[in-house]
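Chemist: predicted model, plus sequence, below.
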Amino acid sequence: MNSFEPHITVATVVEQEGRLLFVREMKGGQAVLNQPAGHAEFGEDLMQAAYRETLEETAWRVEITDLLGWYIFQPKPGGGVYYRTCFLARPLGHDPHQKLDTGILEAVWLTPEELAARDGEHRSPLVQRCVDDYRSGRRLPLDAIYQHPWPLQRG
């Protein structure tokens, strides 16, 4: 019997002057390309997680503007399942003093064509799929996500 291991993740597609923001990061001893992405933390809503992950991985402050969609990925049978909520954001400014997360080599701006030419470096098939959906014009309203207020913590 396989156990079910869900991973709740977020990603952000950020465009500036025809280029998209990506991270080069280490995975399994290889440098790979991904959108700024990561796991939502306890007590954090998905938009907060997307903002935080983008800042921590790229040093860019962004404004989350739209929801791109939900993506489900299982890298191998019997392994964990990744539930990715992908947002769109516009860049507000770069913080040169922000230290990048461990494992992040650099933030890079690539055109969609440059990304496609480097498909062997994509962390997962979701990297290209999110770009394709973005380029198709998909935009979902942020209020498509309802976040019930967290209960007050009592100490």
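Modeler: Okay, I see it. Numbering: from 1, shown residues only.

Chemist: C-alpha from now on. contacts and neighbour counts both.
Modeler: Will do.

Chemist: which residue ranges form the helices in this protein?
Modeler: 46-58, 112-117, 125-135 (DSSP state H).

Chemist: out of the ones you listed, deepest packed?
Modeler: Among the helices of the chain, helix 46-58 has the highest mean neighbour count (mean count of other C-alpha atoms under 10 Å), at a mean of 23.

Chemist: contacting residues around that helix?
Modeler: 10-12, 22-23, 36-41, 60-64, 85, 87, 98-101, 104, 106-107 (C-alpha atoms under 8 Å, 6 or more residues apart in numbering).

Chemist: then stretch 85-102?
Modeler: Under C-alpha under 8 Å, 6+ apart, the answer for stretch 85-102 is 9-16, 46-47, 50, 55-71, 106, 130.

Chemist: now do 6 Å
Modeler: 10-14, 56-57, 59-70 (C-alpha atoms under 6 Å, 6 or more residues apart in numbering).

Chemist: list the buried residues of it.
Modeler: Buried residues in stretch 85-102, counted by 16 or more other C-alpha atoms under 10 Å: 85, 86, 87, 88, 89, 90, 100.

Chemist: out of these, the closest to residue 32 would be?
Modeler: Comparing these against residue 32 with C-alpha to C-alpha picks out residue 100 as the nearest, at 15.6 Å.

Chemist: where's the closest one relative to residue 19, distance?
Modeler: From residue 100 across to residue 19, the span is 20 Å (C-alpha to C-alpha, to the nearest Å).

Chemist: and here's the other structure:
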Amino acid sequence: MTTPDNPSDVWRPHVTVACVVADRDRYLMVEEEVNGCVAYNQPAGHLDDCESLQQAAVRETREETGWTVALTHLIGVHQWRSKEHGDVIVRFTFAAKPLSHDSQQALDVGVRRALWLTRQEIAALGGRLRSPMVLLSIDEWLAGQRLPLSVVNCLMPEGTAP
């Protein structure tokens, strides 16, 4: 039983961010090694302490792909239990437009490369997609699901612990 008296006993999901970065009919993807297997995902990762969700999405995209992006919308918030580690993921997925690319930037550990794929090519990856949220996010974006960025707020001062 969890109690407010012992915060370390409170269950917490992993909070992650991802970006659907579209360039005409292609989407920015990451090929990565996960537990010895190759998997494909949008640029994505965990929220760091003292960071807004929007900052995390831009940072993760740059670290995993070398692309600097500008967020345009929130596509959705998805909850999923990972088969990889069994924990629950709460993922905030943003739409972003590509601004510039640094081809010399070293990519995050585990990331093999960034690549641009069509929706059809992504769907054909099937079980090699990191999660069902990958294709779901693209399909929601294609269906026009776009929320203003103003629906996501960060109420802690930048650079301070919560």
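Modeler: Cool, the structure landed. What you see is a predicted model; the values in this text were computed from it and never measured.

Chemist: turn the buried residues of stretch 85-102 of structure 1 into JSON lines, columns for distance to residue 126 of structure 1.
Modeler: Below are those laid out as JSON lines (distance: C-alpha to C-alpha, whole Å):
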{"residue": "85", "distance to residue 126 of structure 1": "11"}
{"residue": "86", "distance to residue 126 of structure 1": "10"}
{"residue": "87", "distance to residue 126 of structure 1": "13"}
{"residue": "88", "distance to residue 126 of structure 1": "15"}
{"residue": "89", "distance to residue 126 of structure 1": "17"}
{"residue": "90", "distance to residue 126 of structure 1": "20"}
{"residue": "100", "distance to residue 126 of structure 1": "22"}
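
Chemist: give the contact list for the residue nearest the centre of structure 2.
Modeler: In structure 2, the centroid-proximal residue (C-alpha atoms, centre = their mean) is residue 18; its distance is 1.6 Å. Residue 18 of structure 2 sits next to 43, 44, 57, 93 when contact means C-alpha under 6 Å, 6+ apart.

Chemist: so what's the alignment partner in structure 1 of it closest to, chain neighbours aside?
Modeler: Per TM-score structural alignment, the equivalent position to residue 18 of structure 2 in structure 1 is residue 11. Residue nearest to residue 11 of structure 1 in three dimensions, not counting chain neighbours: residue 37, with 4.1 Å by C-alpha to C-alpha, 6 or more residues apart in numbering.

Chemist: residue 80 of structure 1 now?
Modeler: residue 5 (4.6 Å).

Chemist: so how many other residues sit close to the one you found?
Modeler: By other C-alpha atoms under 10 Å, the residues close to residue 5 of structure 1 number 11.

Chemist: verify the contact between it and residue 78 for me.
Modeler: No: Residue 5 of structure 1 lies out of contact with residue 78 (C-alpha atoms under 6 Å); the separation is 9.0 Å.

Chemist: that older thread, buried ones among the contacts of helix 46-58 of structure 1?
Modeler: Applying 16+ other C-alpha under 10 Å to those flags 10-12, 22-23, 36-40, 60-64, 85, 87, 100, 104, 107 as buried.

Chemist: what stretch of structure 2 does stretch 103-112 of structure 1 fall on?
Modeler: Using TM-score structural alignment, stretch 103-112 of structure 1 pairs with 110-119 in structure 2.

Chemist: same thing with stretch 121-141 of structure 1?
Modeler: Stretch 121-141 of structure 1 maps onto residues 128-148 of structure 2, going by TM-score structural alignment.

Chemist: mind checking the end-to-end distance for that stretch?
Modeler: OK, stretch 128-148 of structure 2 end separation, C-alpha to C-alpha: 31 Å.

Chemist: what does it contact?
Modeler: Residues outside stretch 128-148 of structure 2 that contact it (C-alpha under 6 Å, 6+ apart): 39, 40, 41, 73, 74, 75.

Chemist: just the strands from structure 2, written as ranges.
Modeler: 14-23, 26-34, 37-41, 44-46, 67-81, 88-101, 111-118 (DSSP state E).
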